[in-house]
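Q: here's a sequence, model it:
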Amino acid sequence: MDSRLIALLVCPVCKGPLSREDAAPELVCNADRLAYPIRDGIPVMLEGEARSLDEPLSQPAPLD
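A: The predicted structure follows:
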């Protein structure tokens, strides 16, 4: 995702800046502790689709 586009986007909740972590396909709002997913190169800027940064990432089920 182009860094110029990220600079134009803001958090839909607080209108604050977003950052992008290289490891995950998401845009992060540090103020609200929310991560918005990027799907097929398109940021999904809906509060209901955001992941809370305060919740642990889901772990894959162990293989038996």
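
Q: every contact and neighbour count from this point should use C-alpha atoms.
A: Noted.

Q: name the element Pro37 belongs to?
A: Using DSSP states H and E, Pro37 maps to strand 34-39.

Q: then Arg4?
A: Arg4 is part of helix 3-8 when elements are defined by DSSP H and E.

Q: which outside residues touch that helix?
A: The contact list for helix 3-8, computed with CA atoms under 8 Å, 6 or more residues apart in numbering, reads Pro17, Leu18, Ser19, Arg20.

Q: so what touches the strand holding Pro37?
A: 25-29, 43-47, 49-53.

Q: to check against the first, give me the structure of this:
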Amino acid sequence: MLDGELLQILACPQCKGDLEYREKEDKLICHKCKLAYKIVDDIPVMLIDEAEVIDE
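A: The predicted structure is shown next:
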């Protein structure tokens, strides 16, 4: 689980927009870019090249 303060300051590295934390999937979602950033050992992997493209 990510810290609430960390979630408030994180932004999508591509568009600088807001991210949604999906605890069940352990991912951060950018709805604007349609990218999902994984979280490994409670550390967000905020690399655009490693983000998963999502289709919502």
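
Q: returning to what we had before: how much does the helix holding Arg4 of the first structure stray from the second structure?
A: Superposed on the second structure, helix 3-8 of the first structure shows a mean distance to its aligned partners of 0.9 Å (mean CA distance after the TM-score superposition for the first structure).

Q: now that helix: buried residues?
A: For helix 3-8 of the first structure, burial by neighbour count (16 or more other CA atoms under 10 Å) applies to no residue.

Q: dump the contacts of helix 3-8 of the first structure to CSV, plus secondary structure.
A: What follows is the contacts of helix 3-8 of the first structure, written out as CSV (DSSP: H, G, I helix; E, B strand; the rest coil):
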residue, secondary structure
Pro17, strand
Leu18, coil
Ser19, strand
Arg20, strand
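
Q: quick one: which two of the residues you listed are the most distant?
A: For the contacts of helix 3-8 of the first structure, the maximum inter-member distance is 10.4 Å, found between Pro17 and Arg20 (CA to CA).

Q: list residues touching both of these two?
A: By CA under 8 Å, 6+ apart, Pro17 of the first structure and Arg20 have no common neighbours.

Q: pull the contacting residues for the spatially closest residue to Pro17 of the first structure that is not a sequence neighbour.
A: Using CA to CA, 6 or more residues apart in numbering and skipping the chain neighbours, the partner closest in space to Pro17 of the first structure is Val10 (5.0 Å). Residues near Val10 of the first structure by CA under 8 Å, 6+ apart: Gly16, Pro17, Leu18.
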